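Trainee: Sharing a model that was predicted from the sequence below.
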Amino acid sequence: MVIPTLGPFHILHPRYNGVTVAELVRAHQPEKIFLASYGPEELAAQRWRDQNEISFFHVLPWAESAGLEVEPLDAQSGLKAEAELFREALRQYPKGQQLLSKVEALEQGLHWVVSTPRTPEDFAQEPVLQALRGYHQGHVQAFGEGPATGFRRQRMAEVAERLRGFGGCAVVLVDVLEYPLLLEYLPQEQRRLPGAHTPTEPERQRSVLDRAWQLSDADDWAVLLQQLRDVEGPEALYCAAQIYLAAGQLEDAFELLEELVHTDFQHPAYLPGYTLARYGQLADVMGQRDKALRAYRAVLGLSWVPGEAREIAQAGQRTPFRLERA
């Protein structure tokens, strides 16, 4: 089965969130998981974390617990960066900016794919596939195949060739931009796509957490807090604390984080950094500077931490955090 991944955009899709990808993988009962858009060095360095490859935070721990091998296939993954370098170079010059403006419509088409709530079966439907093909073809027509596209076609052709040698049951995870190109090169028997899928309870709970991470004034915060009480795991406590903080209920937020930091909150891998950074900030606001400093040091002592949490901790070490008054 070939499953497209949406990077950070999974958070926008209640029925195609990061846990959905993990559930699709699990249901397929693969002998092996292949990563089409990552190379061995990237996987070894776990660079996907800094790229906010949301689904990997759920798929890879499950694969490890199930004893499944995860094999990265993109031997030329370093070429991906060429696309952004190409754009950055064009932005430096007026003519380059004009060229980029000509492909703005392509970005709108891509936005329609990754921002409109999707289901797994949508990615087997022609409108979505056509929009993704159009995005790539438009860039090729404007700039040629190569640096402007991150050499996607060349890289996916090589990945497909490597997959031909595997005859067992496997799942291939591939970046959504490279998904239609990989499909072109795969033989029909390896081109199984996601079909109709009934969301599981873990997926439903993930959708509640994702909604909380995107908290806005348009949400019913009381309802969201009630939904979070039914969600298993430490992340629900963190999200509830965030809602209390946004509502100005600082003591309630601090109490929840106090509870959270005395539990096992190691998963997902981004949670320890965010939790300790926010805990430090609230400790500062509550006048508990020593506790805040311990939290900030704990953030910086983690083997990996999201960039935002690291910046919070570094700033908090220099100056006690204070809430901005409206």
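Mentor: Looks like it arrived, so ask away.
Trainee: From now on I want contacts and neighbour counts done on CA atoms only, so please keep to that.
Mentor: Fine.
Trainee: where does the residue positioned nearest the centre of the chain land in three-state SS?
Mentor: Centroid check for the chain by CA atoms, centre = their mean gives I54 as the closest residue, at 2.5 Å. The three-state label given to I54 by DSSP: H, G, I helix; E, B strand; the rest coil is coil.
Trainee: ditto for the one 4 residues further on
Mentor: Using three-state DSSP as the criterion, the local structure at H58 reads helix.
Trainee: One more: G168?
Mentor: Under three-state DSSP, the three-state class of G168 is coil.
Trainee: So what's the residue count around the closest residue in space to it that isn't next to it in sequence?
Mentor: Closest residue in space to G168, ignoring its immediate chain neighbours: E31 at 6.8 Å, by CA to CA, 6 or more residues apart in numbering. E31: 13 surrounding residues under other CA atoms under 10 Å.
Trainee: Kindly report the same for T275.
Mentor: By the measure other CA under 10 Å, the count of residues near T275 is 25.
Trainee: Equivalent analysis for L183, please.
Mentor: 18.
Trainee: for it, what are its contacts?
Mentor: R191 (CA atoms under 8 Å, 6 or more residues apart in numbering).
Trainee: Check the spacing between V223 and A212 real quick.
Mentor: Distance of V223 to A212, given as CA to CA, to the nearest Å: 11 Å.
Trainee: for W304, same thing?
Mentor: Distance from W304 to A212, by CA to CA: 23 Å.
Trainee: can you check Q226 too?
Mentor: Taken as CA to CA, the span from Q226 to A212 is 11 Å.
Trainee: quick one, which of those two is more surrounded?
Mentor: Neighbour count, other CA under 10 Å: between Q226 and A212, A212 has more, with 22 against 11.
Trainee: That one in helix, strand or coil?
Mentor: Under three-state DSSP, A212 falls in the helix class.
Trainee: Structure two is appended below for comparative analysis:
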Amino acid sequence: MTLTLLPDLGDLLRLHPQYNAGTVVELLRRLGAAEVLWASDLDPDHPLRDALPAARIAIRDGFTADWAWAETEHGQLQGFLSQYPQGRERLREAAGAERDFAALVTTPMTAFQLMSAEVLDAARAYHTATQAALDEGPGTHWREKRLSELAARLAGQSGAVIAPLDDLPGLLDLLPDAHLPDLTGFAPGETSRLRALADRAWQLREDDDLNALLAALDRETGDAVTPGAELAAAAAGIYLAVGDLAAARALLERAAHALQGDVPRSLAGLTLARLGQVRDAQWDRDLATRTYRAVLALNHAPAVARSAAEAGLQDPFTLELPPE
């Protein structure tokens, strides 16, 4: 019984052009995996919760417990330590370790780099430093206990496991039959490239070449993980950012009409919430209201879409463009 561990970066998958949700799909296809054992974040809006089912890769839950209470205890410990000089020094040491590791994992990397000894050693050093500063328990979110329980649930299983990057060193220690995937000859393909394009378009920066980004989106037809409807919705966001409401609405309505079949489950909510905002900005309040209500009626809509829809029902959306 062997387990192949793949590193998860959570929302940071959206920031890594060569290790994004599409790349994870490609790695799983390379392994021949029809399902994954989920040992990562329970966030329902996790990028892989969209990508894997869209790629017809099943997610098997039941391995990760709800440790939200540990976050509460951690906050209480921070409040206690912050009252004392020595406690504040320990908090600074832990924060420094976290800052250093965060700087590493927010730097775009490839699958080879993420699973390298250098990065895994950095993850181990981060947790060692945190434990040295705050002790095992509330200070580490009960990490050793959590990993031991997770390893016990995974013991006797086989297949591909999605686990947080910084948990991999500990799981490799606790699970003798676990290993990282063999990346010999692997290179990100079209699924990864399309996902990177869409991720980039959803996160505009001031120095972006918007015309080039729109041209790139327009050239693509999409795939199962990043369908054409999402590419159209992402392009609409660019037009909305520059105040071209007519173009944004046309693209969003096209995307909404294409929301059929096994599209990523978050896409309908994101598309309709943005469409409601555009209709509001064009003074089409009645249709905007109905669109917001459609978002809230979906079986699943990401938190950001639900929040936008609820806000839109409360007050009409208005477009505020930055000064030229």
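Mentor: Looks like it arrived, so ask away. Model, not experiment: these values are computed from the prediction.
Trainee: aligned partner of the residue nearest to the centre of structure 1 in structure 2?
Mentor: Alignment note: I54 of structure 1 maps to P47 in structure 2; criterion TM-score structural alignment.
Trainee: Am I right that that match is in contact with D11?
Mentor: Yes. The criterion here is CA atoms under 8 Å, and P47 of structure 2 meets it with D11 at 6.6 Å.
Trainee: Which residues does stretch 198-212 of structure 2 contact?
Mentor: 14-15, 213, 217, 226, 230-231, 234-235, 237-238.
Trainee: count of neighbours near Q281 of structure 1?
Mentor: That count, for Q281 of structure 1 with other CA under 10 Å as the rule, works out to 27.
Trainee: Please apply the same query to W69 of structure 2.
Mentor: Using other CA under 10 Å, W69 of structure 2 has 11 other residues around it.
Trainee: counting contacts, what elements does whichever strand or helix holds it pack onto?
Mentor: Element membership for W69 of structure 2 (DSSP states H and E) is helix 68-81. Packing partners of helix 68-81 of structure 2 (3 or more CA pairs under 8 Å, 6 or more residues apart in numbering; DSSP states H and E): helix 85-105.
Trainee: can you list contacts of the helix it packs on?
Mentor: 78, 80-82, 122-123, 126, 129-130, 133-134.
Trainee: just checking, V174 of structure 1 is part of a strand?
Mentor: Yes. Counting by three-state DSSP, V174 of structure 1 is found in a strand.
Trainee: these two touch, right, it and V21?
Mentor: No. Using CA under 8 Å, V174 of structure 1 is not in contact with V21, being 11.3 Å away.
Trainee: more crowded one of those two?
Mentor: Shown here are V174 of structure 1 and V21; by other CA under 10 Å, V21 has more neighbours (26 against 21).
Trainee: any idea what that one aligns with in structure 2?
Mentor: In structure 2, V21 of structure 1 lines up with V24, judged by TM-score structural alignment.
Trainee: Could you do L237 of structure 1 as well?
Mentor: By TM-score structural alignment, L237 of structure 1 lines up with A232.
Trainee: Okay, and its match sits in which element?
Mentor: Assessed by DSSP H and E, A232 of structure 2 sits inside helix 228-241.
Trainee: Just tell me what A277 of structure 1 corresponds to in structure 2.
Mentor: By TM-score structural alignment, A277 of structure 1 lines up with A273.
Trainee: next helix or strand past the helix or strand where its match lies?
Mentor: If you go by DSSP H and E, A273 of structure 2 is part of helix 267-281. Next helix or strand after helix 267-281 of structure 2 toward the C-terminus (DSSP H and E): helix 285-297.
Trainee: against structure 1, where does that next one fall?
Mentor: With TM-score structural alignment as the criterion, helix 285-297 of structure 2 aligns to 289-301.
Trainee: contacts for that stretch?
Mentor: Residues outside stretch 289-301 of structure 1 that contact it (CA under 8 Å, 6+ apart): 272-273, 276-277, 279-284, 305, 309-310, 313-314, 316-317, 320.
Trainee: at 6 Å instead, please
Mentor: For stretch 289-301 of structure 1, contacts defined as CA atoms under 6 Å, 6 or more residues apart in numbering pick out 273, 276, 280, 283-284, 313.
Trainee: How far away from the center of its chain is that stretch?
Mentor: Centre-to-centre, stretch 289-301 of structure 1 and its host chain are 27 Å apart (CA atoms, centre = their mean, to the nearest Å).
Trainee: Buried residues in it, which are they?
Mentor: Using 16 or more other CA atoms under 10 Å as the burial criterion, the residues of stretch 289-301 of structure 1 that qualify are 289, 291-293, 295-300.
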